[in-house]
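Asks: Fold the following, please.
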Amino acid sequence: MQIAFRQATSGDAAPIWEILKKAIARRKAEGSDQWQDGYPNPEVVARDIENGYGYVLVDKDTDTIVGYCALLINDEPAYEAIDGAWLTNGDFVVYHRVAISEDYLGQGLAQQMMKSIEEYTRAKGIVSLRADTNFDNQGMLRIFDKLGYVYCGEVDFRGAKRRAYEKLLQ
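Replies: Here you go, the predicted model:
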């Protein structure tokens, strides 16, 4: 499959929300508390798109959105109070709301999205990627390990402790 990574448009909001809605249900079925409190929601997606934070992974052959994430530069207040220490103190890209379409799971697309996020970060002249996840999000924890992220400590994100990671790009 040929894929593209591009900024989301307002016309992408409905398929993005469908992907997130199913990801929320998957997290619940796995017994996780992550994303079980009304976040994310369609308003968050609309705000991501409006602010230019939303990005989609697209199957170029069918023009189908197969994944979603939000990318922000130096914009995560929760990261200022880490219980631990970041690897760097400079500019960083943070990503949230990573989700792959249920119809495309198991095809390595989450890792492809992460590689696309790395390319985006390099193109901005930034060498630090930061992210956080629930302690029970085994899929994301495996990806962090596989892609060379370093555990930096815990952050308090929307009232819950989360594992915080950073990756330095060469």
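Asks: all contacts plus neighbour counts: C-alpha atoms, from now on.
Replies: Noted.
Asks: what separates Ala8 from Arg142, distance-wise?
Replies: 27 Å (CA to CA, to the nearest Å).
Asks: typo on my end, Tyr53
Replies: Separation of Tyr53 from Arg142 (CA to CA) stands at 25 Å.
Asks: Counting neighbours, go ahead and name the busier of the two.
Replies: Tyr53 (19 against 11; other CA atoms under 10 Å).
Asks: What distance do you get for Asp156 to Ala123?
Replies: Counting by CA to CA, the separation of Asp156 from Ala123 is 29 Å.
Asks: scratch that, Ala14
Replies: Remark: distance between Ala14 and Ala123 (CA to CA) = 28 Å.
Asks: Tell me which of those two has more neighbours.
Replies: Using other CA under 10 Å as the criterion, Ala14 and Ala123 rank with Ala14 on top: 13 against 10.
Asks: To compare with the earlier structure, here is another sequence to fold:
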Amino acid sequence: MTQNNTIKFRKAEISDKDIIWEIIQQSIERRRIDGSTQWQNGYPNEQTVETDIAKNFGFVLTVNDEIAVYVALIFNDEPAYSTIDGAWLTNGEFVVIHRVAVSEKFAGQGLAKKLFDVIEDYVRSQNVHSIKVDTNYDNTAMLKILESKGYTYCGEVLLQSGMRKAYEKVLM
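Replies: Reported below is the predicted structural model:
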């Protein structure tokens, strides 16, 4: 990626749905090829994307106005997180990161890491100081990002798809 690319973070719009769904399908396939069981059971699906957008959870990172990364950000609402085998770092307001998906066209360019930086800035701008996220044990790419971005392993949470590693980062 060249230096003069314009990277923007914005809410997803319903007109973005088809490209977002395409990006998620690419990520589902990438997980499968990597040997991960994450996202291999029909979730997330096209309805998930529609719901995210309708509830204002969906966000995109664009490069020169082209959607490169999709993410769902959910404020203070992840029922699965109320029970953790371990302990969260904080008990106050938080944002949950779900459904990070990078377009094949932009894969390997560091945009997932960039996304986490942008999310931190956005969350701070909303006066929230905790980000929580979970991932599969075998999603090595996401585990590496969480480690590199200073997330703390807090324990395990049970989601519909099974036990997940749960992380939190407290923003100062």
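Asks: give me every residue that touches the residue positioned nearest the centre of the second structure.
Replies: The second structure has Val100 as the residue nearest its centroid, 3.3 Å off, counting by CA atoms, centre = their mean. Residues in contact with Val100 of the second structure, defined by CA atoms under 8 Å, 6 or more residues apart in numbering, are 69-72, 112.
Asks: what residue of the first structure matches up with it?
Replies: Residue correspondence, TM-score structural alignment: Val100 of the second structure in this structure matches Val98 in the first structure.
Asks: how big is the offset of the helix or strand encompassing that match relative to the second structure?
Replies: Using DSSP states H and E, Val98 of the first structure sits within strand 93-100. With mean CA distance after the TM-score superposition for the first structure, strand 93-100 of the first structure departs from the second structure by a mean of 0.5 Å once superposed.
Asks: what comes up buried for that strand?
Replies: Of all the residues in strand 93-100 of the first structure, those buried under the rule 16 or more other CA atoms under 10 Å are 93-100.
Asks: and the closest residue to His98 of the second structure other than its chain neighbours, how many neighbours does it have?
Replies: Of all residues not flanking His98 of the second structure in the chain, Ala72 sits nearest, at 5.0 Å (CA to CA, 6 or more residues apart in numbering). For Ala72 of the second structure, the count of nearby residues is 23 (other CA under 10 Å).
Asks: Same check on Arg163 of the first structure?
Replies: Neighbours of Arg163 of the first structure under the rule other CA under 10 Å: 21.
Asks: Equivalent analysis for Ile19 of the first structure, please.
Replies: Number of residues near Ile19 of the first structure (other CA under 10 Å) recorded here: 20.
Asks: Which strand or helix spans the counterpart of it in the second structure?
Replies: Aligned counterpart of Ile19 of the first structure in the second structure: Ile23 (TM-score structural alignment). Assigned by DSSP H and E, Ile23 of the second structure belongs to helix 17-33.
Asks: how much does that helix stray from the first structure?
Replies: Helix 17-33 of the second structure sits 0.4 Å off on average (mean CA distance after the TM-score superposition for the first structure).
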